[in-house]
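*Asks:* A structural model of the following input is requested.
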Amino acid sequence: MSTYPDSESVTFVTAGGLAPRRTEVVPWLTLVALSAAHLAVDCCTGIWPVFKSLAQLDLVKAGLIATVGSMTANGLQVVFGTLADRSWRKHLLVGGTALAGAITLVPYAGSYALMFALQLVTALGSAAFHPAGAGAAGEVSRSRTGVMLGIFLAGGFLGYGFSQLLFSAVYLRSSRLTPVILVIPFAAAAALAMLLPSTPITKPVGSHRKQAFGAQAPGLLPLFGVQVFATTIFQALVFLLPELMASRQAPGWITNGGAHFGLVAGGSLALLPAGYSADHWGARRVLMVGNAATGLLLALLLAGSAPPIMALVLVTAYGLFNGVNTVVTVAEGNRLLPGHASAVSSLLMGVPWCIGAIGSVAAGALAGPSHGGSPTVALTWLGLAIPLALVSAVLVRPRGNVTPPSLDAPRCDC
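*Replies:* Predicted coordinates:
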């Protein structure tokens, strides 16, 4: 049973069982609010990589801050996902959106310790928001889970893509003006507070949850593997992208956010087609194609012969094919475990991002010039994660006879 069904009739659990009750929730308006909040949150989470370049921070220390903050916060996504499925969804969405803006204060930090504290608060806000938001979006429509998640994720990709361009534009004008960016997450949090229902529908029983996860573990493990390996190299690429573009003598607009925007914009273009394709033809096929393409594109990017504009095109194409992973794996996970949407989202988004965060510190260490490293060398080694992601995609369980769902077909919430 979904939290935000296709009509305005919502089923609540009562002492005597299930009873219909009318609400004034408009599912599509809810989905738009969730996507806008995702934009606001990820508009803040993308700031640290470009700030470390603008402020000329030590790569190893900056990588350590990114990795420890991300691993700590995303490791808690399993807890946040469980809380979201147990009546805390709205609190996590509103609070997480507001907390995500902490990183906009980083120019005022006078030490690495304070920078870490601000990065950690932003990471915690993001970790609180994502499983709750993905769970809510995925439950808007049971028959079109991939498309609903695609719309939700598109907001995040848009915000993540513009994050570095927006921050660097404000920072280069005056580093003291960056707190004005706080208006975006605060406004989104206020909108969520007004538009979201106060109480989720279902409260999964703990023993039932464990039994369900245990039964579906063989199907979830390959999806988890795809996300871990793909996320590791993606985080490393995001972290080193300014330095990689600078090493290619790219103009400032590419180095200070343009390449990052291309990477994320490419990913956003993949969301709806990937969700639609997975709904029709199965997750395994889409994941295999996406990860095979990312391996080829990363090799071409690191070959070093492409001029800056062509490198930007390759980065965008990499983002396009890498973008299929999250929407397809989370949608497939929701199909395997209906009724546990936020927990599934935390397992297939939060935990992989927690593990994959090691990519940032590894990239910083391998690229450090004091050790004779470079961005190209670092990404070449870490790019070995892509073949492992492809192997995991091959192991994803085929869905058998996948029939395209009719957009007008009635949905059963049984």
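
*Asks:* From here on, just use CA atoms for contacts and neighbour counts.
*Replies:* Will do.

*Asks:* tell me the contacts of Ala62?
*Replies:* Going by C-alpha atoms under 8 Å, 6 or more residues apart in numbering, Ala62 touches 52, 361, 364.

*Asks:* Tell me if Arg176 really is in a strand.
*Replies:* No. The assignment for Arg176, made by DSSP: H, G, I helix; E, B strand; the rest coil, is helix rather than a strand.

*Asks:* my guess is it meets Pro107, correct?
*Replies:* Yes. Arg176 is in contact with Pro107 according to C-alpha atoms under 8 Å; the separation is 7.0 Å.

*Asks:* For the helix or strand Ala343 falls within, name the packing helices and strands.
*Replies:* In this structure, Ala343 sits in helix 341-345 according to DSSP states H and E. Judged by 3 or more C-alpha pairs under 8 Å, 6 or more residues apart in numbering; DSSP states H and E, helix 341-345 is in contact with helix 77-83, helix 112-138, helix 324-336.

*Asks:* The structure of the following sequence is requested for comparison with the preceding one:
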Amino acid sequence: MNDPKAGFAGAETLGGGASRRRALLAACGAHAVHDGLTDLVYVLLPVWQAQFAIGYATVGLLRGAYSGAMAGFQLLASRLAGRWGRKRMLVGGTALAGAAYLLAGQAGGLAVLLLALTLGGLGASVQHPLASSLVADSHQAGDASRQALAQYNFAGDIGKTLIPALTGLLLTVAGWRLGVSLMGLLGLAAAACLWRLVPDGPPAVTGKPAAARATGRGTRGGLRALLATGAIDSAARMGFLTFLPFLLRSKGAGAAGIGLALSLLFVGGAFGKLFCGYLGARIGMVRTVWLTEGATALLIAASLALPLVGAMAMLPLLGLALNGTSSVLYGTVAELAEPAGRDHAFALFYTGTIGGGALSPVLFGRLGDAAGVPTAMLALAVFLLLTLPLSSRVGRDLGQ
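*Replies:* Just a heads-up that it's a prediction; the model follows:
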């Protein structure tokens, strides 16, 4: 039977080599599939816009439905895992995400598509809080835990790279309905694999309790500033990703080119998470955020001016800066939060960041309808600069 309490803050560090490997493999697999299915929406938005004759605000609503449901139910998912078990929630959520894509593949109208994306977001809501806590609980605190979480974050970007690219290629030889349905079957297959991989209960406890090894040192102000930094960073990232396919299409890219562009962006993002985690350890969280967010704002502005070939060539570097910040912010949550409230702090952080990402496409989509995509993207770049003073406030709690 599942241990209802496994995976929550204050749990002791878990050992056992085979169980650790299984837990990390399950978490990485779940992250790859869920992040791939989540970001697949970006490839499909231009297709759905043409299919259903909708404006940019409605496009933002479709993207926001998925992200909003995912953000809004993460705290509830953590609570339900305490009652039903983490394994059942992870498997059930992954199966629901797959079934939602099967439904989207059959959508004959906007209402069914909106319902499918909302259900997909509900299924995806379980992954971040439960899979990350699975990794944290199965590895010792300190370097082992940080390295395992870095692998977990990297796996998510691998999914973002492969699944949108594969679907983009499918769109060149088959209809979008078939491609979306196949991705739904992938989600169901992943759920079956998770049922076999996720440990039923915690492995043997080794070492000292986590609470004895680490103490939070943040204030409420520092945690709030960190949450605001993460929300703005996510909002700018999701807004940029929403508009990028339309920007590329205006420069002459087709469906396959858009899929390739997103893959280039996500490859850069995957390495950015690893690189910026190392960079943050070397120069500190504040300097890293100033470097990555400043570079992101400049590169977003450059993408508007460059021709298609130049913009495509720049995307890996933009992805490195765009996604690299999140790796530094995730690690800071554990440094600021008290051990007993760490699970809750992570859930709040994920909810705030994904919530910011859900609102951004809708709000900036309206600006795109009124003033055009380039103006909306430039506004995103300026908005991103708000993270600079906020990160400095966090740095005071970290002694930076």
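
*Asks:* looking at the helices and strands packed on helix 341-345 of the first structure, which is closest to Ser268 of the first structure?
*Replies:* Among these, the nearest to Ser268 of the first structure by C-alpha to C-alpha is helix 324-336 (9.0 Å).

*Asks:* Check what contacts that closest one and list those residues.
*Replies:* Against helix 324-336 of the first structure from outside (C-alpha under 8 Å, 6+ apart): 138, 145-146, 149-150, 153, 216, 219-220, 223-224, 226-227, 230, 267, 270-271, 274-275, 278, 283, 286-287, 290, 340-341, 344-345, 348-349.

*Asks:* just stretch 64-74 of the second structure next, same as before
*Replies:* By C-alpha under 8 Å, 6+ apart, stretch 64-74 of the second structure touches 38, 114, 117-126, 128-129, 347, 350-355, 357-362.

*Asks:* swap the cut-off to 6 Å and go again
*Replies:* Stretch 64-74 of the second structure is contacted by residues 117-118, 121-122, 124-125, 351, 354-355, 358 when judged by C-alpha atoms under 6 Å, 6 or more residues apart in numbering.

*Asks:* Which pair of the residues you listed spans the longest distance?
*Replies:* For these, the farthest-apart pair by C-alpha to C-alpha is Leu117 and Thr351; their separation is 17.7 Å.

*Asks:* Which single one of the contacts of stretch 64-74 of the second structure is nearest to His31 of the second structure?
*Replies:* Within those, proximity to His31 of the second structure (C-alpha to C-alpha) peaks at Ala124, which comes in at 9.6 Å.

*Asks:* what about the equivalent of the closest one over in the first structure, neighbour count?
*Replies:* Taking TM-score structural alignment for the superposition, Ala124 of the second structure sits opposite Ser126 in the first structure. Residues lying near Ser126 of the first structure (other C-alpha atoms under 10 Å) number 30.

*Asks:* What residues does Ser126 of the first structure make contact with?
*Replies:* Going by C-alpha under 6 Å, 6+ apart, Ser126 of the first structure touches 96, 100.

*Asks:* For it, give its distance to Ala98 of the first structure.
*Replies:* Separation of Ser126 of the first structure from Ala98 of the first structure (C-alpha to C-alpha, to the nearest Å): 9 Å.

*Asks:* Make a ChimeraX selection of the buried ones in the contacts of helix 324-336 of the first structure.
*Replies:* Burial among those is assessed by 16 or more other C-alpha atoms under 10 Å; the matching ChimeraX selection reads:
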select :138,145,146,149,150,153,219,220,223,224,226,227,230,267,270,271,274,275,278,283,286,287,290,340,341,344,345,348,349
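
*Asks:* distance between the longest helix seen in the first structure and the chain's centre?
*Replies:* Criterion DSSP state H: the longest helix present in the first structure is helix 206-247. Mean-position distance between helix 206-247 of the first structure and its chain equals 10 Å (C-alpha atoms, centre = their mean, to the nearest Å).

*Asks:* how close does the next helix or strand after that helix sit to the second structure?
*Replies:* Per DSSP H and E, helix 206-247 of the first structure leads on to helix 252-253 as the next helix or strand towards the C-terminus. Once the two models are superposed, helix 252-253 of the first structure sits on average 3.6 Å from its counterpart in the second structure (mean C-alpha distance after the TM-score superposition for the first structure).
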